[in-house]
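Colleague: dropping the sequence and predicted coords here.
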Amino acid sequence: MSQPSIAPVVERVDARKRYEILVDGKRAGLTAYRDRGEQRVFFHTEVDDAFAGQGLASRLVQEALTDVRKSGKRIVPVCPYVAAFLERHDEFADITDPVTPDVLQWLDTELTDLLHQRLPL
């Protein structure tokens, strides 16, 4: 008789600036962000192929956005998955800001700086 699996858990990992969803203690997916003042800019969401089709991405984003609300921040959905999720879930409309060219330029600089920190010259 197999042991029942533990329900998926979503954790905010501040050091890596992302939320992770864990299944039986293993990371199954993540949604990455960068904070820009009072905005939490989500730019990438992924779920490992081994966990696809289980609704984990939706649960991950739902819990991440709920955490953003609790923290008093606002959501900027650069990530296409987060943007699509928000179109289906208007309960977050009051804390969602539009993706603007200014935000995209800022994010590009943030991510470029991150790459330069990790890659030796």
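Modeller: Received the coordinates, thanks.

Colleague: drop to CA atoms for contacts and neighbour counts, all remaining ones
Modeller: Fine.

Colleague: check contacts around Thr96.
Modeller: Contacts for Thr96 (C-alpha atoms under 8 Å, 6 or more residues apart in numbering) come out as Arg74, Ile75, Val76, Pro77.

Colleague: next up, a second structure to put side by side with the first:
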Amino acid sequence: MDRDKYTDLDIHVAKDTKAETYDAWLGPERIGTLVYQLTAGRVAMISIAVEPEYQHHGVSAELIASALDDVADSGAKVTIICPVVRSFIDEHPEYAGVVDPNRPGIRTRR
């Protein structure tokens, strides 16, 4: 999806298919990780963590958006286990179409 970056940090998000993670890198330092699991043709987004000194700088938003863009580009759907991912999608409804309608996982609180 076309979007503005969510952070002013010059991070790079990379997918590690062996570890089943999307990782946010600032130069050589991994500063955040989104853990996923492939299950029955879906991508279950399990949890996200950002190093304390980089929290509140938009790293998690950039990491989630990059992961959701990648899943959307692959044609797969997402099941949301992580409440941070659920909150992100609630705040950015343009990503709602990536969520598996039959197995959405955590539902919106609204």
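Modeller: Structure received. All of these numbers come straight from a predicted model, not from anything done at the bench.

Colleague: now the TM-score, please.
Modeller: Once the chains are laid over each other, their TM-score by TM-score structural alignment, normalised by the length of structure 2 reads 0.81; 95 aligned residues with a C-alpha RMSD of 1.4 Å.

Colleague: for Gly105 of structure 2, what is the corresponding residue in structure 1?
Modeller: Applying TM-score structural alignment, one finds that Gly105 of structure 2 aligns to Val99 in structure 1.

Colleague: hang on, isn't that match packed against Val76?
Modeller: Yes - with contacts counted by C-alpha atoms under 8 Å, Val99 of structure 1 reaches Val76, the gap being 6.1 Å.

Colleague: comparing these two, which residue is more hemmed in?
Modeller: Between Val99 of structure 1 and Val76, counting by other C-alpha atoms under 10 Å, Val76 is the more crowded of the two (24 against 15).

Colleague: any idea how far that one is from Glu11 of structure 1?
Modeller: Look at Val76 of structure 1 and Glu11 of structure 1: by C-alpha to C-alpha, to the nearest Å, they are 20 Å apart.

Colleague: pull the contacting residues for the residue nearest the centre of structure 2.
Modeller: Central residue of structure 2 (C-alpha atoms, centre = their mean): Ile64, 2.3 Å from the mean position. Applying C-alpha under 8 Å, 6+ apart to Ile64 of structure 2 gives the contacts Leu34, Val85, Phe88.

Colleague: which part of structure 1 matches the strand ranked longest in structure 2?
Modeller: If you go by DSSP state E, structure 2 has its longest strand at strand 29-39. Aligned using TM-score structural alignment, strand 29-39 of structure 2 spans residues 26-36 in structure 1.

Colleague: what ranges does structure 1 have for its helices?
Modeller: 56-71, 80-88, 101-118 (DSSP state H).

Colleague: let me have these in JSON lines, extended by distance to Tyr19 of structure 1.
Modeller: Below are the helices of structure 1 laid out as JSON lines (distance: least, C-alpha to C-alpha, whole Å):
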{"stretch": "helix 56-71", "distance to Tyr19 of structure 1": "6"}
{"stretch": "helix 80-88", "distance to Tyr19 of structure 1": "13"}
{"stretch": "helix 101-118", "distance to Tyr19 of structure 1": "17"}
